[in-house]
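# Take this sequence and fold it.
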Amino acid sequence: MARTTPRTRLAAGALTVLALAGCSAIGADDGPDDATGDATGASDGTVTLVTHDSFALSDGILAQFEEETGLTVKQVAPGDGGALVNQLVLTKENPLGDLAYGIDTTFASRAIDEGVLLPYTSQAPAAVDAAQHAVPGDDEGLLTAVDFGDVCLNVDHAWFAERGVPEPVTLDDLTKPEYKDLLVVTNPATSSPGLSFLIATIAQKGEVQYQDYWAKLRANGVKVAEGWSDAYYTDFSGADGNGPRPIVLSYASSPPSTVPEGTDEPTTGALLETCMRQVEYAGVLAGAENVEGAQRLLDFLLSDAVQADIPGSMYMYPVSSAVDLPAEWERWAPLATDPAPIHPKDIEANRETWIAGWTDVVIG
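Alright, predicted model coming up:
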């Protein structure tokens, strides 16, 4: 699945992206030959971060970690959150690196069940906050929450105001005639936000009725894009005013990015009754060559420096309660009060069946 989010346009140049063909050689001399987890030499050498392709931190953040530890951070980015976990599973006998970041709610149980991770309990102060977002049933501490956000529909305020059409509020509103041909979403088979939104509809409608709901959306002209960038920047009217559709699948944190220069209000808003909570986790990889370095990098992801940078660089909420959110987030990026509740184990057990059912109804 191609995972693109509001963060993707910020990711270029954030880290050196290594070709996957060369991954197996990365850091070959930086740790022990065995994969028992007792790394040596972690105070120098390389620690390899395996992440999704939207990972980005502001200039100088990772340099701070490198200066403090003597480690060089390298990144392998095999794709979106789904592709990331798939690659971790396929390469678990010869892992792509030392630390994985970006395993999200929809794939967390698979990463745990496939044995690609080592237990680690961070001692960073923010680890207490991270524990509030722990994967249910992860008793070993294989995954540590780093950030979170809500996948929600967004609307273009101006489009609706100019036409005198009330903005939709609920999922059911989207099936009404006045919203025909106005909605664009992303394919759950190719997009992590698309999968999250599919799960949100299943949580609200049930495992049988969700197909009926999507049949109504199809009859009402829903458009399906392969990835977030196409949906948001090509089809959505609220991104730059050129797209034809005023309702798009995005994040509750997207509206602050649409505040025009010289004003203090966004041109878009999130529909908070359509959301699913998405948590992103980090975990030390089983068989990592530099386990100690991976642990130190995970601790750093929970540091104030990184946590404070996450809203501006990755458009997600930090797990740490010790850092201040940007002022515009406090006003324009509220979290949903009742996001769709589905257990990660249920997602793991039914993911492919749900996607197949959606595909039959919407794509045909």
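# Every contact and neighbour count from this point should use C-alpha atoms.
Noted.
# How is Gln75 classified with respect to secondary structure?
strand (DSSP: H, G, I helix; E, B strand; the rest coil).
# Now show me the structure for the sequence below, then we'll compare the two:
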Amino acid sequence: MKRRTFVRTVGAGGVVGLAGCVGGNGGGDSGGGSNGDTATEADSDSTGTTTGTAASEPPELVVSTYGAFVDAPSTSPGPWLKETFESEFDATLDFATPDSEINYYIERALQGVDIDADVYVGLNVDMLIRIDERLDEGLFTPVDDVSGQGDVKEGLNFDPDGRIVPYDTSYVSIVYNETMGDDGDYVAPETFDALLEPEFEGDLLTQNPTGSSTGKSFLLHTVDAKGPDGYLDYWEELQANDVRVLSDWSTSYNAFLEEEAPMVVSYSTDQVYANREGQDLAKHRIRFLNDEGYAYPEGMSVFEGTDRPELARDFLEFMLRPDVQGEIAQRNVAFPATTTADLPEEFAEYAQAPPEAVTFTYDELRDNVSEWTQAWERQFASK
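The predicted model follows:
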């Protein structure tokens, strides 16, 4: 049975539907160019619709990704990438957006069913750890000689085995509303320690790290700042200072917009979107605690066993081109992964990068992240 037996085209928009997809959300959040929330497993009993490709038609490249990459309410890179790629390559580019995201392909691999896509866009370190923990054999092929890969910023590569190439990154930071001070001059604290001061009691909204990528990034930043032996004590003090932990980014950010609190854990590209929407930038100030931001890169790779290996690599190289990197950054409201991206002055003016980026390596997260988040959950639930 060929891999493409399970692909069926839906509509004229270049998005394909995949058999076995079920309702659910992805492994991150819907802000800052990252994807949805907690993932669910694929339905192992679903079947697909068979289609064929006539010899006269151009080859089809199926790129799987999260839904917001293709059809976010504001802007999405997907439609522009499809149009531009097809104008330059003799190929048809179709996007697949399974509801359970990478879990869909993990389940297919566990069932011994062929993978029905060529490229995955939107991989993060949590997904990679999940893949390696659940599968004995790799889901993706090494892509360590892709043209343009040498331009990726130092520190963004998160796969020690060279299967994933970063294409953008976000930095998790504090966003605060300057107008909420007594005289319209609220100023967020500058350090993690200052966040514990009585004057900031009840001022911070964040997200549950067990189901939210922004919440997990903030938790990991506290682990980095206070150490594995001190971060729980720090969170105990945060709780005493009435931090509010909500379920996900959308819920907490909407509460921030409704001025339920003057600070929210979000992304340092917040002013890009706020400026685009004509919002008051005084309500979207950025604060890097300890002059740091937690880096959250996204990557792409080629599925093992694709029957379009050269075209798939062409797509990865296309994604790393300076002009394409610039477009992805603007449309996904995230920073480009490369140092050579073509960015307009407006983006550079409103997108703020931290003086220092913080992150943990793949090995550090693989060995510790479950323990860190579970310990946080036990302590937080006990209060």
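# those strands in the stretch 201-350 of structure 2, which residues are they?
Ranges of strands within the stretch 201-350 of structure 2 are 204-207, 244-246, 263-267, 285-287, 292-303, 335-336, based on DSSP state E, counting those that start in this stretch.
# Can you tell me which of these is nearest to Ala274 of structure 2?
Minimum separation from Ala274 of structure 2 across the strands of the stretch 201-350 of structure 2 (Cα to Cα) falls at strand 285-287, 10.2 Å.
# Where in structure 1 does the closest one align, residue-wise?
Using TM-score structural alignment, strand 285-287 of structure 2 lines up with residues 269-271 of structure 1.
# ok now the matching stretch, how far from the chain's centre?
Mean-position distance between stretch 269-271 of structure 1 and its chain equals 18 Å (Cα atoms, centre = their mean, to the nearest Å).
# Give me the contact list for that stretch.
Applying Cα atoms under 8 Å, 6 or more residues apart in numbering, the contact partners of stretch 269-271 of structure 1 are 152-157, 168-170, 251-252, 254-255, 332-333.
# post-alignment, it versus structure 2, mean distance?
Compared with structure 2 after fitting, stretch 269-271 of structure 1 has a mean deviation of 1.8 Å; criterion: mean Cα distance after the TM-score superposition for structure 1.
# So which bits of that stretch are buried?
Within stretch 269-271 of structure 1, the residues scored as buried using 16 or more other Cα atoms under 10 Å are Gly269, Ala270, Leu271.
# got the contact list for the residue mapped onto Gln278 of structure 1 from structure 2?
Matched by TM-score structural alignment, Gln278 of structure 1 corresponds to Tyr296 in structure 2. Contacts for Tyr296 of structure 2 (Cα under 8 Å, 6+ apart) come out as Asn124, Thr169, Ser170, Tyr171, Val172, Ser217, Thr359.
# what about Pro78 of structure 1, distance to Asn154 of structure 1?
Using Cα to Cα, to the nearest Å, one gets 28 Å for the distance from Pro78 of structure 1 to Asn154 of structure 1.
# Could you check which of those two is surrounded by more residues?
Neighbour count, other Cα atoms under 10 Å: between Pro78 of structure 1 and Asn154, Asn154 has more, with 27 against 23.
# On the three-state scheme, the more buried one is what?
strand.
# Quick one: map it onto structure 2.
By TM-score structural alignment, Asn154 of structure 1 lines up with Val175.
# right, and its match touches Gln271 too?
No: between Val175 of structure 2 and Gln271 there is no contact under Cα atoms under 8 Å: 9.2 Å.
# Check the contact lists of the two and give me the overlap.
With Cα under 8 Å, 6+ apart, Val175 of structure 2 and Gln271 have common neighbours His284, Arg285.
# Stretch 202-212 of structure 2 corresponds to what range in structure 1?
Aligned using TM-score structural alignment, stretch 202-212 of structure 2 spans residues 181-191 in structure 1.
# Compute the first-to-last residue distance for that stretch.
End-to-end distance for stretch 181-191 of structure 1: 21 Å, by Cα to Cα.
# What is the burial count for Thr105 of structure 1?
28.
# Tell me if I'm right that it and Met276 touch.
No: with contacts counted by Cα under 8 Å, Thr105 of structure 1 stays clear of Met276, the gap being 9.8 Å.
# quick one on the thing from earlier: mind listing what the match of Asn154 of structure 1 touches?
Met263, Val264, Val265, Ser266, Tyr267, Ser268, Asp270, His284, Arg285, Ile286, Arg287.
# can you do 7 Å?
By Cα atoms under 7 Å, 6 or more residues apart in numbering, the contact list for Val175 of structure 2 reads Met263, Val264, Val265, Ser266, His284, Arg285, Ile286, Arg287.
# Find the nearest non-adjacent residue to it, please.
If the residues on either side of it in the chain are set aside, Val175 of structure 2 comes closest to Ile286, at 4.7 Å by Cα to Cα, 6 or more residues apart in numbering.
# do Thr258 of structure 1 as well
Distance criterion Cα to Cα, 6+ apart; nearest residue to Thr258 of structure 1, sequence neighbours excluded, is Pro266 at 4.9 Å.
# Please report the distance of Gly70 of structure 1 from Leu297 of structure 1.
Gly70 of structure 1 is 12 Å from Leu297 of structure 1, where distance means Cα to Cα.
# Throw the contacts of Val175 of structure 2 into TSV and include distance to Arg108 of structure 2, thanks.
Converted to TSV, those look like this (distance: Cα to Cα, whole Å):
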residue	distance to Arg108 of structure 2
Met263	42
Val264	38
Val265	35
Ser266	34
His284	42
Arg285	44
Ile286	42
Arg287	42
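# ok, of these, which one's closest to Asp185 of structure 2?
Arg285 (11.4 Å).
# buried set for whichever helix in structure 1 runs longest?
Taking DSSP state H as the criterion, structure 1 has its longest helix at helix 344-362. Neighbour counts using 16+ other Cα under 10 Å place Pro344, Lys345, Ile347, Glu348, Arg351, Trp354, Ile355, Gly357, Trp358, Thr359, Val361, Val362 of helix 344-362 of structure 1 among the buried residues.
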